[in-house]
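Engineer: kindly generate the corresponding structure for this input.
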Amino acid sequence: MPGAWLLGTARKGTGSGGGDGRAPDGEPPRAVLLGLRAQDGGDGDPADPLDELERLADTDGVAVVGRMVQARERPDPATYLGSGKVTELAGLVAEKDAGLVIADGDLSPGQVRNLEDRVGARVVDRTALILDVFAQHARSSEGRAQVELAQLAYQLPRLRGQGTELSRIGGGRTAGGAGTGVRGPGEQRLESERRHLRRRITLLRRQVQQTAARRQRTRSRRRVNRVPSVALTGYTNAGKSALLNRLTGADVLVQDALFATLDPTVRQARTPEGRPYTLTDTVGFVRHLPHQLVDAFGATLEEVVEADLVLHVVDASAPDAMAQVTAVRGVLYEIGAREHPELLALNKVDVAPAGWLAGLRTAYPDAVPVSAATGEGIEDLRAAIARALAR
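Structural biologist: Model (predicted):
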């Protein structure tokens, strides 16, 4: 399965612990989370962005042992954090015996290299972590191909030499008479790796295009039979699969984990009047979903773009539910589905605090409160789907 290269040696362990900060064999890698926040506040935010990053790390099998947040308007172009904070981060990494630093943002290759040199630990960004989570959850050949395509698109511009073995400049005068400035063995190897990655990307894109064509043929058959389609979408872990099971009687795997569903699942359902329609469970979204994933999962996301109705499932128990709605709608806009008819389902009302639920119902008066776990509100949701499809 793809993905091991993203966290590199921090995942492998050394069998000794201590020394280089990596976890012993059999133990999860230890990580420090890193984030920035605007200097003008953020105290009023209902949820800490690093909480979600920690959930992503936990899903990926990483043990979070520390956090560091700096208040600054924009990242330092060289080291992401300010110089003083980098020194403080190095001390925290040593104190917590961490072998990994995860930044809640996108890092340039230069920022990664400079941070690794300063703190003595492997450094990855939010995108790398999300890609690694996807890689571990990909089960079907289609899902694995899409995840690998996203990984390679991320990796290609970040290839760089390591140490003198991959020195990119041939120094001195070589046997053939060439002087300083010619390509050394490192640059030749990098070019070879780039060519290999480009060939693999081309092959994977061809596979994804074939998948898209196959899905398009299936959708065309449904249109001929005049069967409307409803696409379940929403933030990851909002309860889409559980709602699919409740509406259709299916037994799709349900897990309390981020990105448990990567491969679309199509089931048939019926309105209270008996009208059939298809209900498709799709991959969940997340704040700052990597563009590489949006591009690679184009064939899967087409199920949302081509749907007659988008059933947007919201976790009403999440403290940042409104921010999640905004994030999902941003992705829908990016893939060309923002203008589709949308029906909001406020899920998990059985565990949502009354105050939060009241605020959501005020903000989204047309939303339907439901609980996929208990069945509360499901008949109201069926009726709302029927009304939306009738329109």
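
Engineer: for the rest of this, base every contact and every neighbour count on C-alpha atoms.
Structural biologist: Fine.

Engineer: which parts of the stretch 251-391 of the chain are strands?
Structural biologist: With strands called from DSSP state E, counting those that start in this stretch, the stretch 251-391 of the chain shows them at 265-270, 276-281, 309-315, 342-347, 368-369.

Engineer: contacts for the second one next, please.
Structural biologist: Here strand 276-281 makes contact (C-alpha atoms under 8 Å, 6 or more residues apart in numbering) with 227-233, 240-241, 244, 264-271, 303.

Engineer: buried sites along it?
Structural biologist: When neighbours are counted by 16 or more other C-alpha atoms under 10 Å, the buried residues of strand 276-281 are found to be 276-281.

Engineer: let's compare: structure for the following, please.
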Amino acid sequence: MVYYRLASPNPRTYIGSGKVAEIKSAINALDVETVIFDDELSPGQLRNLEKAFGGDVRVCDRTALILDIFNQRAATHEAALQVALAQMEYQLPRLTRMWTHLERQSGGQVKGMGEKQIEVDKRILRTQIGVLKKELESVRKHRKQYRSRRVAIPVPVVSLVGYTNAGKSTLLNQLTGANVLAENRLFATLDPTTRRVQMQNGKEFLLTDTVGFIQKLPTTLVAAFRATLEEIAESSLLVHVVDISHPLAEQQIEAVEKVMSELDVSSIPKLVVWNKVDRVDDPQKVKLEAEETGDTICISALTGEGLDDFCNAVHEKLKDSMVWVEALLPFDKGDLLSTIHKVGMVKETEYTENGTLIRAHVPLRFAQLLKPMRHLVKDTSISQRG
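Structural biologist: Reported below is the predicted structural model:
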């Protein structure tokens, strides 16, 4: 591992010539095959570094490494499409370094073999990128239709977000009995998974597990995983899961918040969950810090500790996003009344000659469904007096 502090990156080799020579010596001494840079390198920097280190040494930047990991983790057709698109868009400007062994120039105006091969490969790659984008757009439309059907069932949607390996999938499995892959490794989950959670008080919400974030997440991945990340924008509540036992927990929190700000979801209510509290040296101290922070719950998704507190906090947070309604339901709408009890918070029920008069906090989209039967709908700020 080599660390290097730079005022600004070298435009040719990212690092200085002295550090290039030092790394080359280490490569020869240790018989190194791959050199990984923890930052994104330009095509020119990659080409110059490989030339400096020797033709048999592969130079890999942060983006290429993450793409390789994503490629190994892609378990579904959608994830495979998303990763393939990101890889191709990453490779497109870097094709020139693949053909340096061929002739780049020839006499007169005739292009060299290498240059012609580059043009052919770029054209093929652009065509493949176009095909993948069309397939992903089809996936995006299908997911949008799925979300539309889900909106018709007015259960609040809670999305788990957080740094990779924070324990989001384990939390989903604990609460829902799902069998989502949950392993101690980076990016174990690439596809969003949604399951229904039934709380002890009979209330329900949908819980969605999303792809884990990471510091300096490549923009190509953010773009490729647009269909996945759109799930977050449709949420009633975001649950930011933090591995509080990790020594770099603060930096991971900042990385997640940075990506969230880029997704423009600041208007969605958020609940912070400090996970893996069973692994910290002083759990009681951490719990006291969480109480002082406010809107923070301590849990262990692995052991189940704190899950009741988590569900109660979700319940209270969802209430903030609801509106107050008074609606007269015909007696033949018993299923609707049952749904209100599941997804809303019923304040009062009164049986009249014409039907059941119900006063409750309900999700905004559900309030729209009740519009023909409503007596009164107030805004959220007024409703909280109810």
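
Engineer: sorry, back to before: list buried members of the contacts of strand 276-281 of the first structure by neighbour count.
Structural biologist: The neighbour-count test (16+ other C-alpha under 10 Å) marks 228-233, 240-241, 244, 264-271, 303 as buried among the contacts of strand 276-281 of the first structure.

Engineer: just give me the match in the first structure for Lys258 of the second structure.
Structural biologist: For Lys258 of the second structure, the equivalent position in the first structure is taken to be Gly330, counting by TM-score structural alignment.

Engineer: show me what the biggest helix by length in the second structure is packed up against.
Structural biologist: When the second structure is parsed with DSSP state H, its longest helix is helix 113-152. The criterion is 3 or more C-alpha pairs under 8 Å, 6 or more residues apart in numbering; DSSP states H and E, and the helices and strands that helix 113-152 of the second structure contacts are helix 77-91, helix 226-233.

Engineer: equivalent range in the first structure for it?
Structural biologist: So helix 113-152 of the second structure sits over residues 185-224 in the first structure, by TM-score structural alignment.

Engineer: cool, stretch 34-43 of the second structure as well?
Structural biologist: Residues 100-109 of the first structure are where stretch 34-43 of the second structure aligns, taking TM-score structural alignment as the criterion.

Engineer: test my guess that Ser140 of the first structure contacts Asp263.
Structural biologist: Yes. Using C-alpha atoms under 8 Å as the test, Ser140 of the first structure is close enough to Asp263 to be in contact (7.2 Å).

Engineer: between these two, who's got more neighbours?
Structural biologist: Neighbour comparison, Ser140 of the first structure and Asp263: the larger count goes to Asp263, with 19 against 11 (by other C-alpha atoms under 10 Å).

Engineer: now which residue in the second structure aligns to the more buried one?
Structural biologist: Superposed on the second structure with TM-score structural alignment, Asp263 of the first structure falls opposite Asp191.

Engineer: ok, its match - contacts?
Structural biologist: Under the criterion of C-alpha under 8 Å, 6+ apart, the contact list for Asp191 of the second structure reads 76, 78-79, 210-211, 228.

Engineer: let's see 7 Å
Structural biologist: By C-alpha atoms under 7 Å, 6 or more residues apart in numbering, the contact set of Asp191 of the second structure is 79, 210-211, 228.

Engineer: same deal with Lys342 of the second structure?
Structural biologist: Counting by C-alpha under 7 Å, 6+ apart, Lys342 of the second structure touches 202-204.

Engineer: wait, a helix at it?
Structural biologist: Yes. Counting by DSSP: H, G, I helix; E, B strand; the rest coil, Lys342 of the second structure is found in a helix.

Engineer: what is the burial count for Ala75 of the second structure?
Structural biologist: If you count neighbours by other C-alpha under 10 Å, Ala75 of the second structure ends up with 14.

Engineer: what's the counterpart of it in the first structure?
Structural biologist: Under the pairing rule here (TM-score structural alignment), the equivalent of Ala75 of the second structure within the first structure is Arg139.

Engineer: can you pull out the helices in the stretch 201-350 of the second structure?
Structural biologist: Counting by DSSP state H, counting those that start in this stretch, the stretch 201-350 of the second structure has these helices, from start to end: 219-224, 226-233, 249-262, 283-293, 307-320, 334-343.

Engineer: go on, the stretch 51-200 of the first structure?
Structural biologist: Along the stretch 51-200 of the first structure, counting by DSSP H, counting those that start in this stretch, helices occupy 83-96, 109-119, 126-137, 141-155, 185-224.

Engineer: looking at the ones you listed, which is nearest to Val314 of the first structure?
Structural biologist: Ranking these by distance to Val314 of the first structure, with C-alpha to C-alpha as the measure, places helix 126-137 first at 20.5 Å.
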